[in-house]
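Novice: pasted the sequence and its predicted model underneath.
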Amino acid sequence: MERFTNRTVLITGGTSGMGLATARRLLDEGAYVVITGRDEARLRRAAAELDAGPRLLTVRADAADLADLDRLMRRVETWRGGLDAVFANAGTGVFKLSSELTEADFDQASDVNFKGVYFTVQKALPLLKEGGAIVLNASWTIHRGLPVASVYSATKAAVHNLARTLGSELAPRGIRVNSVSPGYIDTEMYRGANPDPEADRRNAAEVPLGSIGHAAEVAAAVAFLASDDASYVTGQDLVVDGGLVGSVPHR
């Protein structure tokens, strides 16, 4: 498929995991892709891995830094003139019991996961073409409680609520806004929170499909929501979790 031929897509947090996998998917479908990250070396490695030549732009930017976002949008405008879609993917994980969370933990999670997403969208809107699409990265934890994820889950719930409210606000421009909620997905963040192979086995046992998901499977969902195939879908959350939230594993 080449659903994104000559279309321009911004992906924040695109140097690894779901962001990198989505960049690869959209490049394969003909897109021009902008990926951001906070580390120049990681951006260079991602660019080498994607090997997309002139259809890839890498920009060092912190999604929680509004000055960085302003510079990012100027680069995008100079490069391509506008945007057809945005995947606000940059995020961080803070997984502690509520009694152990510090103010710094709270600020880090809320700055990246909510403030960063909010202002990424705000700053991108002047460049986003009519009929464009926005996909926000939420989490399965907005649908099911996880003891060590109180602040993380709250920021992700805010992200999905933003998809609903902006879906309504931007509908007159024909811009669709949805969120995607990954379950247990094999990424650097997941491995950092689950370094023990036994934890990996326990997590997989909770999933009706019996395995940890892959970043490419989330990328396929993002590509659907950002494409014309989802032309009548807005304000929704697409859960990509192997049945973790909605089903009990068969024993």
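Specialist: Received, thanks. Here the structure is a predicted model, which is why all the values come from computation and not from measurement.
Novice: alpha carbons only for contacts and neighbour counts from here, please
Specialist: Fine.
Novice: could you list the buried residues of the longest helix anywhere in the chain?
Specialist: For the chain, the helix with the greatest residue count under DSSP state H is helix 150-169. For helix 150-169, a neighbour-count test (16 or more other Cα atoms under 10 Å) marks 150-164, 166-167 as buried.
Novice: now do stretch 67-75
Specialist: Across stretch 67-75, burial judged by 16+ other Cα under 10 Å covers 68-69, 72-75.
Novice: returning to what we had before: now the element after the longest helix of the chain, going C-ward?
Specialist: Next helix or strand after helix 150-169 toward the C-terminus (DSSP states H and E): strand 176-182.
Novice: tell me what that following strand is packed against?
Specialist: Here strand 176-182 touches strand 128-137, helix 150-169, helix 215-226, strand 237-240, going by 3 or more Cα pairs under 8 Å, 6 or more residues apart in numbering; DSSP states H and E.
Novice: what's next to that strand, contact-wise?
Specialist: 131-140, 159-160, 163-164, 166-167, 170, 218, 221-222, 225, 231, 233-241 (Cα atoms under 8 Å, 6 or more residues apart in numbering).
Novice: and stretch 74-90, by the same measure?
Specialist: Stretch 74-90 is touched from outside by 7-14, 18-19, 34, 63, 112-113, 116-117, 120-121, 124, 127-129, 131-137, 222, 226, with contacts defined as Cα under 8 Å, 6+ apart.
Novice: are any of those buried, and if so which?
Specialist: Buried subset of these (neighbour count, 16+ other Cα under 10 Å): 7-14, 18-19, 34, 63, 112-113, 116-117, 120-121, 124, 127-129, 131-137, 222, 226.
Novice: re the thing from before, between the helices and strands packed on strand 176-182, which one is closest to residue 42.
Specialist: Of all the helices and strands packed on strand 176-182, helix 215-226 sits nearest to residue 42, with 17.5 Å by Cα to Cα.
Novice: compute the inter-axis angle for that closest one and strand 176-182.
Specialist: Put simply, helix 215-226 runs at 160 degrees to strand 176-182, going by axes from the mean of the first three to the mean of the last three Cα atoms, to 10 degrees.
Novice: on that earlier part again, out of the buried residues of stretch 67-75, who's nearest residue 30?
Specialist: Once Cα to Cα is applied, the member of the buried residues of stretch 67-75 that ends up nearest residue 30 is residue 75, at 20.4 Å.
Novice: next up, a structure to set beside the first:
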Amino acid sequence: MRFENKTVIITGAGSGIGQATAIRLSAEGANVVLIGRDVTALEETQGRVANPDKVLLRPHDVADETEAGATYQAAIDRFGYVDGFVNVAGTMIYQSLGDLTGDDWARIMKINFFAAAFFTRHAFNHMAKGGSLVYVSSIHAHQTSPLVGPYAAAKAALTSLARTASIEGRAKNIRANSVLPGAVDTPMLRESPNIKSGLEVLDPLDIGQPEDIAAAVAFALSDEAKFLTGSEITVDGGRLAKL
């Protein structure tokens, strides 16, 4: 019960890694604040956690800067304090660099990067006693594939944000780390045009489960990781270790 009496905000909590993280943290005693655009999906997550009464639903677009501050305040009003933040929300488009428009780039960056920056600002302003921030990035931050340029760029920016947050957060007792999943069995992976077309071929042994990522996130958030900050935790089944 590492998160008993602790409150954690989770974006992208309606499915996949975000949902698995909410389930894992709730099982360890956390109050969880679930963010996503689809209220039905958030309600499904609430129905699957260990303590549905210790859940606050905040259905909104993560890229809405004003909602980030409102979410922190709502969490404090309900639970008293916010101890952790997990950025999971993300999206992808599959287009070549020659076809991407400014609107394409802006949409991906807003959801995958700017949203995390907005929530980080409010974490710094609301976590007076300190806390832990975890940014779910991707191995695409370091090694990528064709047609996902904005996604890879946003994930690289996310790991950089985590490093800066760890430096500036030190005086505030705020830790910040990034978790870099490889291929994970989520709707995003299953619907990937690169996978469907055969442009990207995955060994089944390289495909993890959302719960694998949630376990790493839970460790990084927990007091067990009190000396872990500014780090990247790669959780990819050894995919990047291969020549």
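Specialist: All right, it came through fine. Note that the coordinates shown come from a computational prediction; the quantities given were computed from them, not determined experimentally.
Novice: what does the TM-score come to for these two?
Specialist: In this superposition the chains share a TM-score of 0.93, using TM-score structural alignment, normalised by the length of structure 2; 243 aligned residues with a Cα RMSD of 1.9 Å.
Novice: okay, and which of the buried residues of stretch 67-75 of structure 1 map to helices?
Specialist: Residues of the buried residues of stretch 67-75 of structure 1 located in helices (DSSP H): 68-69, 72-75.
Novice: turn those residues into CSV, including distance to residue 90 of structure 1.
Specialist: Shown next, in CSV, are those (distance: Cα to Cα, whole Å):
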residue, distance to residue 90 of structure 1
68, 14
69, 12
72, 14
73, 16
74, 19
75, 18
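Novice: from these, which is closest to residue 56 of structure 1?
Specialist: residue 75 (12.4 Å).
Novice: counterpart of that closest one over in structure 2?
Specialist: Here residue 75 of structure 1 is matched to residue 74 in structure 2, going by TM-score structural alignment.
Novice: how close does that match sit to residue 60 of structure 2?
Specialist: 13 Å (Cα to Cα, to the nearest Å).
Novice: residue 232 of structure 2 touches residue 159, doesn't it?
Specialist: Yes: using Cα atoms under 8 Å, residue 232 of structure 2 is in contact with residue 159, at 7.4 Å.
Novice: turn the helices and strands packed on strand 176-182 of structure 1 into a markdown table, columns for distance to residue 49 of structure 1.
Specialist: Output for those, formatted as a markdown table (distance: least, Cα to Cα, whole Å):
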| stretch | distance to residue 49 of structure 1 |
| --- | --- |
| strand 128-137 | 23 |
| helix 150-169 | 29 |
| helix 215-226 | 15 |
| strand 237-240 | 25 |
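Novice: any idea whether the equivalent of residue 86 of structure 2 over in structure 1 is helix, strand or coil?
Specialist: Alignment note (TM-score structural alignment): residue 86 of structure 2 maps to residue 87 of structure 1. Three-state assignment for residue 87 of structure 1 (DSSP: H, G, I helix; E, B strand; the rest coil): strand.
Novice: which residue numbers in structure 2 go with stretch 215-226 of structure 1?
Specialist: Counting by TM-score structural alignment, stretch 215-226 of structure 1 falls onto residues 210-221 of structure 2.
Novice: next, the mean deviation of the matching stretch compared to structure 1.
Specialist: Comparison of stretch 210-221 of structure 2 with structure 1 after fitting gives an average deviation of 0.3 Å (mean Cα distance after the TM-score superposition for structure 1).
Novice: what helix or strand does the most far-flung residue of structure 2 relative to its centre sit in?
Specialist: Computed with Cα atoms, centre = their mean, the residue of structure 2 farthest from its C-alpha average is residue 98, at 28.9 Å. If you go by DSSP H and E, residue 98 of structure 2 is not part of any helix or strand.
Novice: and for residue 201 of structure 2?
Specialist: Counting by DSSP H and E, residue 201 of structure 2 is part of no helix or strand.
Novice: show me where the stretch 1-150 of structure 1 has strands.
Specialist: Counting by DSSP state E, counting those that start in this stretch, the stretch 1-150 of structure 1 has strands at residues 8-11, 32-37, 56-60, 83-88, 128-137.
Novice: now the fourth one on structure 2. Mean distance?
Specialist: Its match in structure 2 and strand 83-88 of structure 1 itself, once the structures are fitted together, sit a mean 0.8 Å apart by mean Cα distance after the TM-score superposition for structure 1.
Novice: and residue 226 of structure 2, how far is that from residue 190 of structure 2?
Specialist: For residue 226 of structure 2, the distance to residue 190 of structure 2 - Cα to Cα - is 35 Å.
Novice: spatially central residue in structure 2, please.
Specialist: What sits nearest the mean C-alpha location of structure 2, by Cα atoms, centre = their mean, is residue 88, with 2.0 Å.
Novice: any idea how far it lies from residue 98 of structure 2?
Specialist: For residue 88 of structure 2 relative to residue 98 of structure 2 (Cα to Cα), the value is 28 Å.
Novice: just residue 204 of structure 2 next, same as before
Specialist: Remark: distance between residue 204 of structure 2 and residue 98 of structure 2 (Cα to Cα) = 32 Å.
Novice: could you do residue 29 of structure 2 as well?
Specialist: Residue 29 of structure 2 sits 48 Å away from residue 98 of structure 2, going by Cα to Cα.
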